[in-house]
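# missing the sequence, but the structure's below:
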């Protein structure tokens, strides 16, 4: 045994003893062992220093002899049991006698019986767990899990529209299994099941259901998992409110449907599951569609589609007839004739406009030509004037520019003349002949 500070050093006891006793249990050896008595007394002293504690469990045995009760309590979730003694002095203070199968809480202190080496618990108080206490505990757990967000609708996964394979966790040869399989098969004959039979109450329920759930969740062919159980007392349905099972369902990747008990039953599993079914039969109706209803819906949809197509064709036929009855389609040449008339009319207007523009342009040109001619030197010459030039081409404007004897060129309106200056006269002498 490992060294334990709770075991006191070995006392000196009467009777044959080794020369030197080991001071602690850890220091014993084959050559220097402790007497059984010494070890038992140390163990008793160590065990009975433990404080009192309240424990909860279910009574497997309840033997009452001579006013004393010798009980065996078992944990409600696992296969752990413990002997509990209720002495007559405590029994006289109890309101009810312990009964096998009842759920109780007891205030106990450990006791080690030296003669047999048996560890047991001495109870100083024993109380049955009532329905109100169970409901209060469940409500506290429900609120704690809800505060963590395990019941959040956003976490819930939608069920497949048509699951090909359904995982079913239920009791062996149970009515719940028969209800789910029969009703689901009647609704959709092609559905397949992977059934996992587990305990649905008692201490083995929670670990077996969790193991089955994880196995089905890991199966890629399973589209949805149903956990089903028929009705029962509140105590029978308690495993489906166990925190370990609730968390396992929350962690599953496959959608989980809870179908526990009847409509009035509501274990915590219903809150964390992706879908709550009021009964196993209701679960069968919720996980697969009804083939008859789907065929009726297909027939109705086909009828509606046929009616819609017919109405569409008729409507479009009326539109075609309406278009064909229009004059533009009944006599399409009218459109060409009307446009040809418009073209001819526009052509005549264009020719008229062009001719008018040409006439106006010709008049403007003639007017400009007349103005130019009126300003032309030739016009001046035509009136009898002449241009006198010297041999170098300079125009003679003053008699002083052409002295006598100067040869001149006289330009007339038509032709030229050559002349020689015989005499010049100043402007004051213009009145006298030259």
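Structure received. Since the structure is predicted, the reported quantities are computational estimates derived from the model, not experimental observations.
# Could you use CA atoms for every contact and neighbour count after this?
Fine.
# From residue 227, how far off is residue 215?
13 Å (Cα to Cα, to the nearest Å).
# ok, the two, which is more surrounded?
residue 227 (28 against 12; other Cα atoms under 10 Å).
# Is that one in a helix, a strand, or coil?
strand (DSSP: H, G, I helix; E, B strand; the rest coil).
# Residue 261 is in contact with that one, correct?
No: checked against Cα atoms under 8 Å, the pair residue 227 and residue 261 is beyond contact range at 10.7 Å.
# mind checking how far the helix ranked longest in the chain is from the chain centre?
The residue-count maximum for a helix in the chain (DSSP state H) belongs to helix 332-375. Taking Cα atoms, centre = their mean, to the nearest Å, one finds the center of helix 332-375 at 76 Å from the center of the full chain.
# For it, name the packing helices and strands.
For helix 332-375, there is no helix or strand it packs on, judged by 3 or more Cα pairs under 8 Å, 6 or more residues apart in numbering; DSSP states H and E.
# and the comparison structure, right after this:
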């Protein structure tokens, strides 16, 4: 019931707001469709978000628990959701808000959420890792192509390949590229080409489309089939805003079918130019090396040793002759010095020998038993003696023995004692 009021009896503002809040709170829970404009996540249990009507004319702030956001999965701004809400109005601030009790992604948003969940699953398995990507062959023997029959993608790929490398061979396999049966057919054609002994690379091509049209290329079975292929696979779906999952697992992603054809074969004209440039660089390099070799050879031939090979020997011959003269002189001096030393030593030896003593007039006396006589007490008067002199021996008889000092003549060496003794006899 409306509150009675008049200019004379107006209703208090607080009462009017309280009545409005009471009416709003009686609305209960209701499902609404809206677009998520903004999500504010906090550490606490209560989270905040803003919802907007699909036509964009009405927005409302709302709150929800952390559990509600976690259960809905990945949720981004712009996602369309179906929300179970309870409208609320706060009497103190007259502020209207929605208590979000449950969220469900609907429409395209639901599809995107499902695709994000599949991506997260496959990423966790490592299917998107770069080390799984294989290098494309430079010039494949045969190129496999899976595409729609008579499609623009087929024409673009074949025309581009023919223009770039006319001798290239393409194995074409037609398949559905849209609808519920498309993923299965693409998988079959992919398996056929993967078993083909001459196919070195496979292109899966489609000329773009809406998110719903491209769903077969995000099919989990097809994605896993591409990852399991022994042959390198190029994904050329041609849809930039929303990347199909097969793009992430393929060995090479091309933005368009034409780009895929450019990646799979080289441009023959560019290769000719490259070969021509390489030949020119090789020829120039060879000419430079030959020029340097000729210059080195000229430098060698102009050296004196090359003009007169034996000229250097003359210098060495002169040096050798000089060294021979020095060596001969040195050896002669050394021999002379050694000869003088030998003569000196020989003279010393001779001067110390008994023969030299005998030559100076001395004699050696021995008795009948050939024992040396060194004292007068060694003989008796009448003993026969033998005297060794320089030129022979003397047989003597001792007529007397005199003990005393040596005569002066013996000390001075004028005559030996044996000579004096012989005179006395």
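Looks like it arrived, so ask away. Given the structure is predicted, the values throughout are model-derived calculations rather than measurements.
# From the centroid of the second structure, which residue is nearest?
residue 131 (17.6 Å; Cα atoms, centre = their mean).
# Distance of the aligned residue in the first structure for it relative to residue 289 of the first structure?
Residue 131 of the second structure maps onto residue 154 in the first structure, with residues paired by TM-score structural alignment. For residue 154 of the first structure, the distance to residue 289 of the first structure (Cα to Cα) stands at 24 Å.
# and what of residue 89 of the first structure?
64 Å.
# Grab the nearest non-local neighbour of the counterpart of residue 335 of the first structure in the second structure.
Using TM-score structural alignment, the partner of residue 335 of the first structure in the second structure is residue 312. Closest residue to residue 312 of the second structure apart from its sequence neighbours, by Cα to Cα, 6 or more residues apart in numbering: residue 305 at 7.0 Å.
# so that neighbour touches residue 313, yeah?
No: under the criterion of Cα under 8 Å, residue 305 of the second structure is not in contact with residue 313, lying 9.9 Å apart.
# Provide the aligned range in the second structure for the strand or helix carrying residue 259 of the first structure.
For residue 259 of the first structure, the host element (DSSP states H and E) is strand 256-260. With TM-score structural alignment applied, strand 256-260 of the first structure matches the range 233-237 in the second structure.
# what's the answer for stretch 188-203 of the first structure, then?
Counting by TM-score structural alignment, stretch 188-203 of the first structure corresponds to 165-180 in the second structure.
# what's the first-to-last distance across the matching stretch?
Note: stretch 165-180 of the second structure ends 36 Å apart using Cα to Cα.
# Tell me how far the residue nearest to the centre of the second structure lies from residue 250 of the second structure.
Counting by Cα to Cα, the gap from residue 131 of the second structure to residue 250 of the second structure is 12 Å.
# Same question for residue 307 of the second structure.
72 Å.
# the more surrounded of the two?
Between residue 307 of the second structure and residue 250, residue 250 has the larger neighbour count (other Cα under 10 Å), namely 26 against 11.
# which residue in the second structure lines up with residue 292 of the first structure?
Using TM-score structural alignment, residue 292 of the first structure lines up with residue 269 in the second structure.
# Could you look up the SS state of that match?
Residue 269 of the second structure - assigned by three-state DSSP - is helix.
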